[in-house]
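**Q** what follows is a protein structure lacking sequence information:
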């Protein structure tokens, strides 16, 4: 199931100032600081990076990341596609649709993650960080050479201003979450900024959260009067490696590499940001986008449609060798994709209703008939890893679940973990239909003389599946047909992208195709995605799932200080959430499908957590000229 901003690197967030890739190990250089030693006996840790467990892979004096070509040539154009429309370059605004990559390419953060090390963040705008063993606060020391795109220096005032701006104008769920964690932000000097955490909250993940803060120019905002919560076609001034070059509303965006980018020689950036321009072509949906690729209107495509991957690449550019088609390894956790119930709807509060509806989705028939047998059935929120729950709980996982007492169904302690329903080779599995019929009858939804389900109040059991995606429409239609046979008044409603965005933000839907994101290491983001406190408001929690037992397990997960502790808490949470069935699990794949005009090259070994085509790939000018001479681009 592809994301709503289509075919752009899944490791890049196009809409909000969140997070880095995935987390795993930390090295701490202990350094006593006299100024703080007078106030406390705590050791002050100073480091070039931070992680949840262990030691950092890269030492303070590393020369470049292992997965880059440090001598990669600069130049050329990388062009990709995006679905739908855009009308602004303010990614944090709740109004309109922001242009793809608007935040990612032009705005940087205090720290940055790597694509080969889960759990690690290294200094970017911040040269180093300091914090006590208690992690009650963190100080970021900024690089004196850091510059905004207009050449003005980055200061601690800019960092604090950006934080204050986010707390005033960013998404409400972000503001509420962070306000519970951070007590204050203060400027200690021109290049030193301190964040102090509230005394009554767990410390785990707070330093990483503050390191992920973007940094924007205070002077620019004061001069322009711009707001984060107002849509604007003027891009936010940041420190990133690219600038906005040009745009054509709803058709194209071009970003140009900044030749004066301040960070181009940093070890963390060696061999990266190699393209002179990154171009985004917009299309209404996948069908015209594929035609555009065949014509060479853009040159790199990450494929999300099994039908197109199986049947759509028989055009001349492929047969002539102009376009390469490849399956590349993907070490990320698959997105926890599926058909998501809106639990704010009263009709979905009874789990028997959700179970009955889930029985009507036939993965086996869908995969073989409509998806060319290319997918596997997803069960776990941590699929394709050792973090997913299996069988019956044992050992430390069982003890953790027992500690939840009456907050959980006792069956969680004794029954095997919930697996997605399996179906037969026909679209409508009669055995599952009978089970679903019994469940709805038990729940008080009985079929009337016309076959439509109603309750004792005469309310019809209806379900609207909302989408703006033609590919999803094709897959979901048989599911809707099966629901109608069951007696549910089911409809599939495809709307335009702008309307879809507004409805999603307002949580005005019964069911959508969506994804939840999980991590390979602890992270505070779990509370925004699955926690009760922000369940109604959070757009990262499309089901508005909330459960007190899950809240406890999330706290255990975030607080884990070892890999074993994290694994136990994660498996318990996975077991609980699968039993709650707020998402009907659909499909996943463990590799990436890509097609591109044969003018690009990449390191021999790609990093496990990102394809890196916007980052560490490069343009081969000789190959590009040969393609042009051969007429590869129509």
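**A** Yes, it's here. Not measured: the values here are computed from a predicted model.
**Q** only C-alpha atoms for contact and neighbour calcs from this point on.
**A** Noted.
**Q** now do the residue of the chain positioned farthest from its centre against residue 487, distance only.
**A** Most distant residue from the mean C-alpha position of the chain: residue 449, 46.0 Å away (CA atoms, centre = their mean). To residue 487, residue 449 is 11 Å away according to CA to CA, to the nearest Å.
**Q** list the buried residues of stretch 465-478.
**A** For stretch 465-478, burial by neighbour count (16 or more other CA atoms under 10 Å) applies to 465-469, 471-473, 475-476, 478.
**Q** again with stretch 171-185
**A** 171-174, 176-178, 181-182, 185.
**Q** okay if I get the residues you listed as CSV plus secondary structure?
**A** Converted to CSV, the buried residues of stretch 171-185 look like this (DSSP: H, G, I helix; E, B strand; the rest coil):
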residue, secondary structure
171, coil
172, helix
173, helix
174, helix
176, helix
177, helix
178, helix
181, coil
182, strand
185, strand
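**Q** JSON lines for the residues you listed, including distance to residue 554?
**A** Shown next, in JSON lines, are these (distance: CA to CA, whole Å):
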{"residue": "171", "distance to residue 554": "22"}
{"residue": "172", "distance to residue 554": "21"}
{"residue": "173", "distance to residue 554": "17"}
{"residue": "174", "distance to residue 554": "18"}
{"residue": "176", "distance to residue 554": "18"}
{"residue": "177", "distance to residue 554": "14"}
{"residue": "178", "distance to residue 554": "17"}
{"residue": "181", "distance to residue 554": "16"}
{"residue": "182", "distance to residue 554": "19"}
{"residue": "185", "distance to residue 554": "26"}
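**Q** what about versus this one:
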């Protein structure tokens, strides 16, 4: 389950709902009354009881004010928060718009009421109802209504393929009371559906159906650079198209004192600058024009922080493990199986033998990374060794549909790093290509029947990735593959990935500890031709589809773990990707006018919501 509404939020809102607490005491016959829950949790009961004052990880006395200057790589051309086309502006969805529920960052996939004061659903989970807060208001003072929720959901399903697939089992939404809206499902006992409905941005129907300042009727199906209106804590105060955005904290924000918001949204201004190059972006941070920088390069982290502000303490560096405590990572080179050349699993496996992780990690990353060997790497959901117990029983139910090696051979990545091992693995790669119908002619790898050379283009969105993938490109060239790198601008990259117009990309999937409906979007057959889906590899496999359904409908935690490990094992056995590497901590640097509590949220950096500026005025 993924949170689509809060940018870079580990501890994403949840699935597998369990009993929470009554928001309103029932009157009359309890069987006739809905049970309104103030929060939902995937594992056990929600930590925070009905009427809680605030989250534990916030500073309720944090001063309000000051400016947070952030940077983004790339550009933007729209403020529309739901559209799947264009380059969406950073911060708009998370700062301008509220959602029905809000995630807690010190619990595993648990959410509490934001726009909605309660959620209710029947025992068979054939529907879910949300009751809006009477005090919820748009920035223009008008109330948030069930009609707004219905409108938002219908627009999301119509104009965003990714979210349409995510909510594919939600058939309709309707107003069922003065402040109530009910969603109907086409299947029962999908425990995740009520919770993930708390995640999409709620839009003001009257604003989108109205006219702009020029008297032109607005069109939600199109990109727009008109500052959009929401019910959230910030408003768009100013911008330069493609270059910068300035958000200002709304003093009249309806939920500024709500328990889920206490101690948060502390910056008076949050501004974003957009940069076309990561080096220029870092220079802006180093020179003091940007306040916060997340560094994703181990070598850069090790070598680039010798400037005066770092030495005298004005810049602080931290490596924070919190966001990855509940996040499984698969970062990989992803061949597109919609291309005929990548359909044979032996071809894909051969490419993995040509990837020398050990040399890259030693020479480019200061040995800072670990090789990824699971689609749920770093969590208890990752498969290992040979299947046993319930996991083995699940796989045996699909014995004729899964690769036989899932029962006999634990998945491991090839080990390189030494000249002899490199030579042996390249020979193994050539053997696999030969089995798949290829042969070396001179110094070129060609199809033995057609004579067509084997080659591919690796599509990138950022020049900074080139240094990482170039050793792989050089390695496959040694076995006669015509491999090339093509780096394009963000807009072109986004459009090509949405339409699956690539041979190979550098991809990443982040998993929660409670996987669910998003697995359909990652590797389900229903998403293979759904433009905008994250089925980047083009996976369409009946056994994987069945395992995804077992994950979604797992009745308890033990079954979920066993089923997810089985899914992981089958995905690995098909060699859909060339696994790369990752770190178990997030590296951040920031100027010392920013502050946070000593104890960050257990599953998050808490940035920027619960941080504050020392330049702000205390209460």
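**A** Received the coordinates, thanks. Quick caveat, the model's predicted, so the values are computed rather than measured.
**Q** any idea what the TM-score is?
**A** TM-score for the superposed chains, counting by TM-score structural alignment, normalised by the length of structure 2: 0.93, backed by 609 aligned residues with a CA RMSD of 2.6 Å.
**Q** now, which of the buried residues of stretch 171-185 of structure 1 sits nearest residue 391 of structure 1?
**A** Taking CA to CA as the measure, residue 391 of structure 1 lies nearest residue 177 of these, at 34.6 Å.
**Q** what segments of the stretch 51-200 of structure 2 are helices?
**A** In the stretch 51-200 of structure 2, the helices defined using DSSP state H, counting those that start in this stretch lie at 92-96, 146-159, 161-166, 193-196.
**Q** tell me which of those helices is the most buried.
**A** Across the helices of the stretch 51-200 of structure 2, averaging neighbours per residue (mean count of other CA atoms under 10 Å) puts helix 193-196 on top, at a mean of 27.
**Q** centre of the chain to it, how far?
**A** 17 Å (CA atoms, centre = their mean, to the nearest Å).
**Q** cool, and stretch 445-465 of structure 2?
**A** Taking CA atoms, centre = their mean, one finds stretch 445-465 of structure 2 lying 28 Å from the centre of the chain it belongs to.
**Q** closest to residue 368 of structure 1 among the buried residues of stretch 465-478 of structure 1?
**A** Closest to residue 368 of structure 1, out of all of those and judged by CA to CA, is residue 475, at 11.6 Å.
**Q** just to be sure, that closest one is in a strand?
**A** No. Secondary structure assignment places residue 475 of structure 1 outside any strand; it is helix (three-state DSSP).
**Q** could you list every residue that touches it?
**A** 366, 370 (CA atoms under 8 Å, 6 or more residues apart in numbering).
**Q** if we can go back for a sec, counterpart of the residue farthest from the centre of structure 1 over in structure 2?
**A** With TM-score structural alignment as the criterion, residue 449 of structure 1 lines up with residue 442 in structure 2.
**Q** over to residue 183 of structure 1?
**A** Mapped onto structure 2 by TM-score structural alignment, residue 183 of structure 1 lines up with residue 171.
**Q** do I have it right that its match meets residue 184?
**A** Yes. The pair residue 171 of structure 2 / residue 184 is scored as a contact, 5.6 Å apart, by CA atoms under 8 Å.
**Q** could the helices of the stretch 51-200 of structure 2 go into CSV alongside distance to residue 321 of structure 2?
**A** CSV is the format used below for the helices of the stretch 51-200 of structure 2 (distance: least, CA to CA, whole Å):
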stretch, distance to residue 321 of structure 2
helix 92-96, 23
helix 146-159, 33
helix 161-166, 29
helix 193-196, 26
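**Q** right, and these - which one's nearest residue 430 of structure 2?
**A** Comparing the helices of the stretch 51-200 of structure 2 by CA to CA, helix 161-166 comes nearest, at 37.8 Å.
**Q** what distance separates the closest one from the centre of its chain?
**A** Computed by CA atoms, centre = their mean, the separation of helix 161-166 of structure 2 from the middle of its chain amounts to 14 Å.
**Q** stretch 517-534 of structure 2 now?
**A** 14 Å.
**Q** pull out the buried residues from that stretch.
**A** 517-528, 530-534.
**Q** what do we get in structure 2 for residue 377 of structure 1?
**A** So, by TM-score structural alignment, residue 377 of structure 1 is matched to residue 371.
**Q** residue contacts, that match?
**A** 357, 579-582.
**Q** can you tell me which residue in structure 2 aligns to residue 126 of structure 1?
**A** Counting by TM-score structural alignment, residue 126 of structure 1 lines up with residue 116 in structure 2.
**Q** could you find the closest non-adjacent residue to that match?
**A** Using CA to CA, 6 or more residues apart in numbering and skipping the chain neighbours, the partner closest in space to residue 116 of structure 2 is residue 132 (4.1 Å).
**Q** doesn't residue 177 make contact with that neighbour?
**A** No. If you go by CA under 8 Å, residue 132 of structure 2 and residue 177 don't touch, sitting 10.0 Å apart.
**Q** neighbour count for the two, which is higher?
**A** When residue 132 of structure 2 and residue 177 are compared for neighbours, residue 132 comes out ahead with 25 against 13, by other CA atoms under 10 Å.
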